[in-house]
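Engineer: below: sequence and its predicted model.
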Amino acid sequence: MRLLEAVADHEYGAPAKQLARETGLALPTAYHLLRTLVHEGYLRRDRGLFFLGDAAERLSSSGAEQKRRSTVADTLAHWRDSIGVPVYYARYRDGEIEVICVSASREIPAVEEWADFRESGHAHAIGQCLLSQLDEDARRDHLARYPVRPLTPYTVRDSHTLLRRLAGMPRMEPVVERQEYALGTVCAAIPITAGTAAATMAISLPLHQADRLLPAARRLQAEIGRHLGSLTLSISI
């Protein structure tokens, strides 16, 4: 690891003797480790100089992604506790609804995913919010792959009705659904603009607390507005 760190400090490469000196390793040990790291793809050697290899770049990228995920998870947990609702982060990528992170607890439980979120986007606030951010062709393509089907007596009954609803949704307003995905549950989702990506953060509450839904959604929306700049890179994971 010290050798990898030393190589990373030299944008234009470094020879084995210099790396051994900087890491405090005996030269034979440094040579042996450098050869192993080259063999495994963590380093590459060019004209006697060592550079980071593809495997190290992938490792660095993975670490950065984990850090971004941790930032999102920590932020959602803060909002969960301060607002008193479970908080969800989701996005639409490559034609699919992806729930990236859910922050809930025993005292503040999330909705049980009893029907696959990817296939039931027409029924829950997260899916409706994401679909509302797409153009009509993309919406029709999604519904052709995942047709509208009733999950509860309150679920939208057909794709034409859903498409009209999506087309009429006010831009940047919370999307609310009441018992369309799960009986006894109400949800609200807030659209997020992060480059060209369709994303959303959402909350849910039991039906007997439905009067809290819109105030809580407005509060979350205000928090998102205050922190979106610092979260923009993180929510692009």
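Structural biologist: Nice, thanks for sending it over.

Engineer: for the rest of this, base every contact and every neighbour count on C-alpha atoms.
Structural biologist: OK.

Engineer: give me the number of residues near Arg149?
Structural biologist: When neighbours are counted by other Cα atoms under 10 Å, Arg149 registers 15.

Engineer: surely Ser120 and Ile126 touch.
Structural biologist: No: here Ser120 lies out of contact with Ile126, judged by Cα atoms under 8 Å, at a distance of 9.8 Å.

Engineer: contact partners of stretch 140-151?
Structural biologist: With contacts defined as Cα atoms under 8 Å, 6 or more residues apart in numbering, stretch 140-151 is touched by 95-96, 119-120, 122-123, 155-159, 180-182.

Engineer: and the residues you listed, which are buried?
Structural biologist: 96, 119-120, 122-123, 155-157, 159, 180-182 (16 or more other Cα atoms under 10 Å).

Engineer: in JSON lines, list those residues along with distance to Ser132 and secondary structure.
Structural biologist: JSON lines is the format used below for the buried ones among the contacts of stretch 140-151 (distance: Cα to Cα, whole Å; DSSP: H, G, I helix; E, B strand; the rest coil):
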{"residue": "Glu96", "distance to Ser132": "14", "secondary structure": "strand"}
{"residue": "Glu119", "distance to Ser132": "16", "secondary structure": "coil"}
{"residue": "Ser120", "distance to Ser132": "14", "secondary structure": "coil"}
{"residue": "His122", "distance to Ser132": "10", "secondary structure": "coil"}
{"residue": "Ala123", "distance to Ser132": "13", "secondary structure": "coil"}
{"residue": "Thr155", "distance to Ser132": "17", "secondary structure": "coil"}
{"residue": "Val156", "distance to Ser132": "15", "secondary structure": "coil"}
{"residue": "Arg157", "distance to Ser132": "17", "secondary structure": "coil"}
{"residue": "Ser159", "distance to Ser132": "13", "secondary structure": "helix"}
{"residue": "Glu180", "distance to Ser132": "16", "secondary structure": "coil"}
{"residue": "Tyr181", "distance to Ser132": "17", "secondary structure": "coil"}
{"residue": "Ala182", "distance to Ser132": "20", "secondary structure": "coil"}
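
Engineer: try it against this one:
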Amino acid sequence: MEPTFARAERTPTLIASVGRALAVLDCIGSASRPLSAKVIARATALSLGTTYNVLRTLAHSNYVVQDADGFVLGPAHPALAADGGAVALAQGRAVLNGIRDELRVAAYLSRYVDGEIEMVDIVDGPLSPRVDLWVGLQDGAHATAFGKQILAVLDPAARRDYITRHPLHELTPYTVSSPREFLHRLEARPAVSVDDQEYALGFTCLAVPVASSSWLGALAISFPSGRARENSDRENSAGYAKVLQAGAAQLSMVLGIHPGPGQGQPFHVLK
């Protein structure tokens, strides 16, 4: 597709600078992660100097926002102005993308709302397929790492209320379906929750908490079960957990949440 600014410059009645700004906004808005000025310049066929000038102007008016990893749409952009939370979730998706790209896994962000566990976002790719959510979360969250992590931080009464309303269906031979055993395991409140083929055969999932006074959720990853048993430091449960905890810390900042104990240092999205 021909860049917007190029068409504008050949049409005398149009303002070329507006066309450049629209081209930059289109480029940023279509991306699934923050973009650097160099990437934007290449994608829009603008010079790097012009790109910086446009970005400074857009940032001054809050149409774009710059963080350590690049530019994303800002709260003044019409697509996001009606929902301030969309900005945070867009930046949160960049964290999930970074985890996927570094570990070659699918990444999930979920939360607890009005007594239910819901999925907020999933990122995957050809080399990191997601687990097929063949059972809805209302019937299967107890078998997932993120579901167990969320339930583990609830107070005991809320935890019991949840499993009373959501029977612990046995989804695989590894699913814990005994309410007494399930509650006993949650009482330990593990820093990293594990689903080892409890939801889907052949897949292991890990999850860590992402929580504040206004948000209770979990960040999780899934991968083929055999990978957790390999000898490589990068591809074992401890290595995965370290990156997950760092990702949860960055999500805490992106979502306006203060990192909890043990969540590590901010995760930096890979270029």
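Structural biologist: Looks like it came in fine. No experiment lies behind these values; they were computed from the predicted model shown.

Engineer: with distance to Arg212 of structure 1 added, can I get the buried ones among the contacts of stretch 140-151 of structure 1 in CSV?
Structural biologist: What follows is those, written out as CSV (distance: Cα to Cα, whole Å):
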residue, distance to Arg212 of structure 1
Glu96, 30
Glu119, 28
Ser120, 25
His122, 23
Ala123, 21
Thr155, 22
Val156, 23
Arg157, 27
Ser159, 30
Glu180, 18
Tyr181, 19
Ala182, 18
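
Engineer: tell me the centre residue of structure 2?
Structural biologist: Residue closest to the average C-alpha location in structure 2 (Cα atoms, centre = their mean): Leu96, at 3.6 Å.

Engineer: ok, that one - contacts?
Structural biologist: Leu96 of structure 2 is in contact with 107-109, 122-123, 247, counting by Cα under 8 Å, 6+ apart.

Engineer: nearest to Phe223 of structure 2, of these?
Structural biologist: Ala107 (9.4 Å; Cα to Cα).

Engineer: quick check: that closest one is in a helix.
Structural biologist: No: counting by DSSP: H, G, I helix; E, B strand; the rest coil, Ala107 of structure 2 falls outside a helix, being strand.

Engineer: can you find the partner of it in structure 1?
Structural biologist: Matched by TM-score structural alignment, Ala107 of structure 2 corresponds to Val87 in structure 1.

Engineer: now the helices for the stretch 1-150 of structure 2?
Structural biologist: Taking DSSP state H, counting those that start in this stretch as the criterion, the stretch 1-150 of structure 2 carries its helices at 4-9, 16-29, 37-44, 48-60, 78-81, 85-103, 137-140, 145-152.

Engineer: can you put the ones you listed in CSV and add distance to Arg189 of structure 2?
Structural biologist: Formatted as CSV, these follow (distance: least, Cα to Cα, whole Å):
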stretch, distance to Arg189 of structure 2
helix 4-9, 53
helix 16-29, 39
helix 37-44, 43
helix 48-60, 42
helix 78-81, 36
helix 85-103, 24
helix 137-140, 20
helix 145-152, 5
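
Engineer: what sits against whatever residue of structure 2 lines up with Leu130 of structure 1?
Structural biologist: Taking TM-score structural alignment, Leu130 of structure 1 has Ile150 as its aligned residue in structure 2. Neighbour list for Ile150 of structure 2: 111-112, 117, 209, 216-218 [criterion: Cα under 8 Å, 6+ apart].

Engineer: format the residues you listed as TSV; extra columns: neighbour count.
Structural biologist: As requested, these are exported to TSV (neighbours: other Cα atoms under 10 Å):
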residue	neighbour count
Arg111	21
Tyr112	19
Ile117	23
Pro209	30
Leu216	19
Gly217	26
Ala218	28
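
Engineer: residues near Glu223 of structure 1, how many?
Structural biologist: By other Cα under 10 Å, the residues close to Glu223 of structure 1 number 12.

Engineer: for it, which three-state class applies?
Structural biologist: Assigned by three-state DSSP, the conformation of Glu223 of structure 1 is helix.
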